[in-house]
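In: Have a look at this prediction, sequence included:
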Amino acid sequence: MPHVLIIESNPAERSAGLRRMTGTDYGTLYGDVLKACRGEITTQVCAPYDGDALPDLAGFDAVAFTGSGVDWSTEDARAASLAAAMRTVFAAGLPIFGSCNGMQLAASVLGGRCEASPNGLEQGLARQIALTDAGRSHPMMAGRQDGFAACCIHRDEVSRLPEGAALLATNAHSAVQAFAYERQGVRFWGVQYHPEMSLAFIADLLAGIGRIDKVEAKSLAAADQSAEAAEQQGARPGDLAPDMLRRELLNWARSL
């Protein structure tokens, strides 16, 4: 029975705002989706930005780092508590999954580089994501096909991979859409997008912060049920089915 520690990468105030807009927060959402991926998984949430100390890692089988809505990047000194948590988990040798900010954080901690994308925001759906040769054979990407779409919302991106990392997926907006780092006792899988998010969640979030209007939110939320709405969103309908949207997390949960 895998026990997974979820690192909530938002401070309490931002998590409260998410709950008002969407009915949940990133840490809770992550736990719910992991349990949907593999029913016997149990989870516990820790929030370093709120001063939470890491629990005894000997009681956990894996760790997941959520995305984040903070204003600063993973290169900023204000991310120090989150980076310290990730370094501790790396040292413990536990498998780690990171979404969005979680992937960027791993890149920064492991010696890569993150910064604001010159292409601006990528939000709603990351489109036309292509697998690399390494991605086609990597277990995290099993079931994915070139040109897929995934829920996303991000400003920053990985601009330089850590030495020894394997690039698994890319698109025209952000060259690093997924990477794995599996060496020197570290086992990290990460994606720039959000396999823990549903279309309804990302639509509510974007509408709540004023990034899209009600008409666009309705179309986005319906794209997993309507082929016409999926095509309006520039995605293949099959890529937006719930089990496909969470494919990487499903593969990671099964690997534990």
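Out: It's in.
In: When you work out contacts or count neighbours from here on, use the C-alpha atoms and nothing else.
Out: OK.
In: any idea how far A200 is from the residue nearest to the spatial centre of the chain?
Out: Geometric centre of the chain, nearest residue: S99, 1.7 Å, by Cα atoms, centre = their mean. Plainly put, S99 is 18 Å away from A200 if you go by Cα to Cα, to the nearest Å.
In: My assumption is that T74 lies in a strand; please confirm.
Out: No. Read with DSSP: H, G, I helix; E, B strand; the rest coil, T74 is coil and lies in no strand.
In: coming back round to it: state whether the residue nearest to the centre of the chain and M197 are indeed in contact, as I suppose.
Out: No. The pair S99 and M197 does not pass the contact test of Cα atoms under 8 Å, sitting 10.2 Å apart.
In: any common contacting residues for the two?
Out: By Cα atoms under 8 Å, 6 or more residues apart in numbering, S99 and M197 have no common neighbours.
In: would you say M86 is within a strand?
Out: No. Assigned with three-state DSSP, M86 falls outside any strand and is helix.
In: so what's it up against?
Out: Taking Cα under 8 Å, 6+ apart, one finds A106, V109 in contact with M86.
In: now the residue of the chain most remote from its centre: how far from E196?
Out: Residue farthest from the centre of the chain, counting by Cα atoms, centre = their mean, is E228 at 26.6 Å. For E228, the distance to E196 (Cα to Cα) stands at 24 Å.
In: one more structure, for comparison:
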Amino acid sequence: MSTYTRPFLLLSTRPEDEAAAAELASFLSAMGLPAGAIEQRRLERAPLGRVDLDAYSGVLLGGSPFNNTDASKSRLQLRVEREIGTLVAAIIDRDLPLLGACYGIGAIGTAIGARLSSRYAEDAASIELSLNDAGAADPILAGLPARFSTIVGHKEAVEHLPDAATVLVTGEACPTQMFRVRSNVYATQFHPELTAESLELRLRIYADQGYYDADELESILETAYAADYSWNRRILENFAARYAR
């Protein structure tokens, strides 16, 4: 990172200050970047405004309380979706570095015409996922084993993916866990930035949001703390190493 000159841009939509700060810290830690190497913009606080994509090494899109398939949407959610959708479309058009986690898979999927639904929703949990042949050959997944542990928790997922995308990682309960568009745009349904500690914080913040059964919290955490997420976080390390400028 000695030649690092441009930050990554993290787009966040979490209204809770603690959750937003933790999200930034998680990405910095997983990517092996120093403080200040990621510029966070909180879209729930203010409009995104103009983004000079040439000023950034790449763009990161974190999780969100919003779902693209929500039946009823507030004016805030509609604005956020419009702004993110416009930016994602521009990034895909230029094939610039982008990694969208969880909510990001819906935003990127929507931009390329994927069908989203609740069919493959997953409660918050630590699970194992698998690389397919395309994933094993992808530079962002370089060094990962055929199976690795990660963290999920989402109310919507990709039900059908168009040919414009290449699936890289699959799961049993949710088939499409990671895909690539063109050469440099990536989306994950799972959270490559999280650890057991950051998962616990997030679960306690969102205790009443329907991501898990409250009676199962201790069981979820016990499984999460027993897992090794070093391979999972390697994805963000690889993304930073490949694209940091």
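Out: Arrived safely. What you see is a predicted model; the values in this text were computed from it and never measured.
In: What would you report as the TM-score here?
Out: Taking TM-score structural alignment, normalised by the length of structure 2 as the basis, the two superposed chains have a TM-score of 0.80; 226 aligned residues with a Cα RMSD of 2.7 Å.
In: Residue in structure 2 paired with the residue nearest to the centre of structure 1?
Out: When structure 2 is aligned by TM-score structural alignment, S99 of structure 1 is paired with A101.
In: residues contacting the closest residue to that match other than its chain neighbours?
Out: The shortest distance from A101 of structure 2 to any non-neighbouring residue, by Cα to Cα, 6 or more residues apart in numbering, is to T188 (4.8 Å). By Cα under 8 Å, 6+ apart, the contact set of T188 of structure 2 is L99, G100, A101, C102, G104, I105, Q177, M178, F179.
In: hmm, try it at 6 Å
Out: Counting by Cα atoms under 6 Å, 6 or more residues apart in numbering, T188 of structure 2 makes contact with A101, C102, I105, Q177, M178.
In: Tabulate these (JSON lines), appending distance to G171 of structure 2 and secondary structure.
Out: Converted to JSON lines, these look like this (distance: Cα to Cα, whole Å; DSSP: H, G, I helix; E, B strand; the rest coil):
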{"residue": "A101", "distance to G171 of structure 2": "15", "secondary structure": "strand"}
{"residue": "C102", "distance to G171 of structure 2": "14", "secondary structure": "coil"}
{"residue": "I105", "distance to G171 of structure 2": "15", "secondary structure": "helix"}
{"residue": "Q177", "distance to G171 of structure 2": "6", "secondary structure": "strand"}
{"residue": "M178", "distance to G171 of structure 2": "9", "secondary structure": "strand"}
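In: show me where the stretch 101-250 of structure 1 has helices.
Out: 101-109, 133-137, 199-208, 214-221, 227-232, 242-245, 247-255 (DSSP state H, counting those that start in this stretch).
In: what residue of structure 2 matches up with D61 of structure 1?
Out: In structure 2, D61 of structure 1 lands on S57 (TM-score structural alignment).
In: ok, its match touching L10?
Out: No. S57 of structure 2 is beyond contact range of L10, at 11.0 Å (criterion: Cα atoms under 6 Å).
In: tell me which element A83 of structure 1 falls in.
Out: Assigning secondary structure by DSSP states H and E places A83 of structure 1 in helix 80-92.
In: That helix vs structure 2, average offset?
Out: In the superposition against structure 2, helix 80-92 of structure 1 averages 2.4 Å from its aligned positions (mean Cα distance after the TM-score superposition for structure 1).
In: Only the buried residues of that helix, if you could.
Out: Across helix 80-92 of structure 1, burial judged by 16 or more other Cα atoms under 10 Å covers S81, L82, A83, A85, M86, V89, F90.
In: do the same with stretch 150-168 of structure 1
Out: 150-159, 161-162, 165-168.
In: before we move on, what about stretch 129-139 of structure 2?
Out: Applying 16+ other Cα under 10 Å to stretch 129-139 of structure 2 flags L129, S130, L131, G135, A136 as buried.
In: Could you do stretch 62-79 of structure 1 as well?
Out: A62, V63, A64, F65, T66, G67, S68, G69, S73, T74, E75, A79.
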